[in-house]
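**Q** What would the 3D arrangement of this be:
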Amino acid sequence: MNPADAMQALPPPDMSLFNLFWHAHFVVKLVMVGLLGCSVWCWAIIVDKTLLFRRTKTEMDAFEEAFWSGRSLEELYRSFNDRPATNLGALFVAAMREWKRSFEGSGRQIQSLSQRIDKVLDVTIQREVERLESRLLFLASIGSAGPYVGLFGTVWGIMTSFTAIAASKNTSLAVVAPGIAEALFATAIGLFAAIPAVLAYNKLQSNVSKAQSRLEGFADEFSAILSRQIDERLSLAA
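**A** Coordinates of the predicted model:
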């Protein structure tokens, strides 16, 4: 029988994704499983952060509506001090606490109160931005390293396939293709993990920048309001 006819008589290799994974080398399997795990964790971060920024925007809108509604600062402070405050509420509560400590203390130290309030606002903004940015570095890491990790699995798989080809002394495409496909599958998984991570990181980092700008804008406005009240009290005291 002609060897070519014998090769054609063989059933075609199973090229399903599960079969490519199952017949891959152990190192390539480890790379695939690791990348898939990273991809799942990336999507969990993406969903969590998307909901967080949506909730953050809603909370900021609600606070600004309450702040500019004409309510007194003391009334607003009592309403926000009774529950955990975040975002703009955290800035307001932190500044008002420093304000009240300065006026309720025995020393009534208000000479440098504006500088202390600005420092408190800066620290609170930094803390809020760190909270919003938490775990985003993981997305950036997977986005940059994922393709290279997948490429490592591909190179390892191709080396193993070529070693097996040299041992069998058969360079037929039907023999070479499955091993190379298994190796390239690792790169595909690396891209599958990296592409959403990069896109999500850019979008979420943009949301962080917008939230930070909004926090800094409110901090400047509120600091100006408190500074005017401090000047009024100093002028009355004089």
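**Q** make it CA atoms for all contacts and neighbour counts henceforth
**A** OK.
**Q** Quick one: the helices in the chain, in order.
**A** Counting by DSSP state H, the chain has helices at residues 3-9, 17-22, 26-67, 73-81, 88-104, 113-133, 136-168, 173-237.
**Q** Could I get those in CSV, plus columns for mean neighbour count?
**A** Shown next, in CSV, are these (neighbours: other C-alpha atoms under 10 Å):
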stretch, mean neighbour count
helix 3-9, 10
helix 17-22, 14
helix 26-67, 16
helix 73-81, 14
helix 88-104, 19
helix 113-133, 18
helix 136-168, 19
helix 173-237, 18
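**Q** one more to put side by side:
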Amino acid sequence: MDHTSLSPLAMFLNAGPVGKVVMASLLLASIWTWVLIIEATVAVVRIGKAAREARAGRPIGILEPIADAGREANALDIIDETVGDKRERVAENMSRAAREFLTKAEGGLPNLAVISSVAPFVGLFGTVWGIMTSFAGIAASQDTSLAVVAPGIAEALAATAYGLAAAIPASVGYNRIGASFSRAGQQVAHYIEDEALRMTSAGAAARRQQKEAA
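**A** Next comes the predicted model:
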């Protein structure tokens, strides 16, 4: 086996039909993994930036649906409701909207967990199939030389490598990005607390002015 056969493309081309299906599936899973990682990373960075800007009094950007939920709840006046009760109701309404927003923003993040857990087993199937191919070659040729078993062993190891290439980034991405989304969720929660306080305080002050004017 020459050195060029160690390239991923050469290992794919030298594999049998089953090995090629396994490797192609894992290659697609690997590409999909990086697409999901990039999408989730961009989303979590935008959310964190928007939450920091919102708390600083700047435009809230993509957090507008959460603010709209707060304004809607703040606009509803309930008889005998205290300012504290209203603030809690507004915050709860905003938190519910935030949970829906963050769930959509996470997008395909759970799929990374699926890829990280399934890809090694798909690669293992390719490994087992390659070893079976080697034994079949031995049985057919009645020869145990390296030239007979090498193609099957190479196919087995290539399938393992493809499986790890898909599983490792998916596992790391899921854990790291999941932690980043948790931090972004905390930042959004702090924004909700500040905004609920600001809305209800402003509303209470406006009502006092109306009473004094009357």
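**Q** Give the aligned equivalent of residue 181 of structure 2 in structure 1.
**A** Here residue 181 of structure 2 is matched to residue 208 in structure 1, going by TM-score structural alignment.
**Q** Could you report the distance from that match to residue 41 of structure 1?
**A** 20 Å (C-alpha to C-alpha, to the nearest Å).
**Q** hang on, the earlier thing: didn't the match of residue 181 of structure 2 look like it was pressed against residue 130?
**A** No. Counting by C-alpha atoms under 8 Å, residue 208 of structure 1 sits too far from residue 130 to count as a contact (9.4 Å).
**Q** how close does residue 148 of structure 1 sit to residue 39 of structure 1?
**A** Per C-alpha to C-alpha, residue 148 of structure 1 is found 14 Å from residue 39 of structure 1.
**Q** Looking at the alignment, what corresponds to residue 150 of structure 1 in structure 2?
**A** Taking TM-score structural alignment for the superposition, residue 150 of structure 1 sits opposite residue 123 in structure 2.
**Q** Next up, the contacts around its match.
**A** Residues near residue 123 of structure 2 by C-alpha atoms under 8 Å, 6 or more residues apart in numbering: 22, 23, 26, 159, 160, 161, 162, 163, 164.
**Q** Closest to residue 149 of structure 2 out of these?
**A** Closest approach between the contacts of residue 123 of structure 2 and residue 149 of structure 2, by C-alpha to C-alpha: residue 159, at 15.8 Å.
**Q** which residue lines up with residue 14 of structure 2 in structure 1?
**A** Taking TM-score structural alignment, residue 14 of structure 2 has residue 23 as its aligned residue in structure 1.
**Q** If you could redo that for residue 41 of structure 2, that was the one I meant.
**A** Per TM-score structural alignment, the equivalent position to residue 41 of structure 2 in structure 1 is residue 50.
**Q** before we move on, back to that, narrow the contacts of residue 123 of structure 2 to the ones also in contact in structure 1, please.
**A** By both residues aligned by TM-score structural alignment, their matches' C-alpha atoms under 8 Å, these still in contact after alignment to structure 1 are 22, 23, 26, 159, 160, 161, 162, 163, 164.
**Q** So what does the fifth one match up with in structure 1?
**A** Right, the one you point to is residue 160 of structure 2. By TM-score structural alignment, residue 160 of structure 2 lines up with residue 187.
**Q** Check the mean deviation of stretch 148-155 of structure 1 from structure 2.
**A** For stretch 148-155 of structure 1, the mean deviation from structure 2 after alignment is 0.7 Å (mean C-alpha distance after the TM-score superposition for structure 1).
**Q** what does stretch 120-127 of structure 1 give?
**A** Superposed on structure 2, stretch 120-127 of structure 1 shows a mean distance to its aligned partners of 1.2 Å (mean C-alpha distance after the TM-score superposition for structure 1).
**Q** just to revisit the earlier point, for the closest residue to the match of residue 41 of structure 2 other than its chain neighbours, which residues are in contact?
**A** Counting by C-alpha to C-alpha, 6 or more residues apart in numbering, residue 50 of structure 1 lies nearest to residue 204, which is 7.6 Å off, once chain neighbours are set aside. Residues in contact with residue 204 of structure 1 (C-alpha under 8 Å, 6+ apart) are 49, 50, 136.
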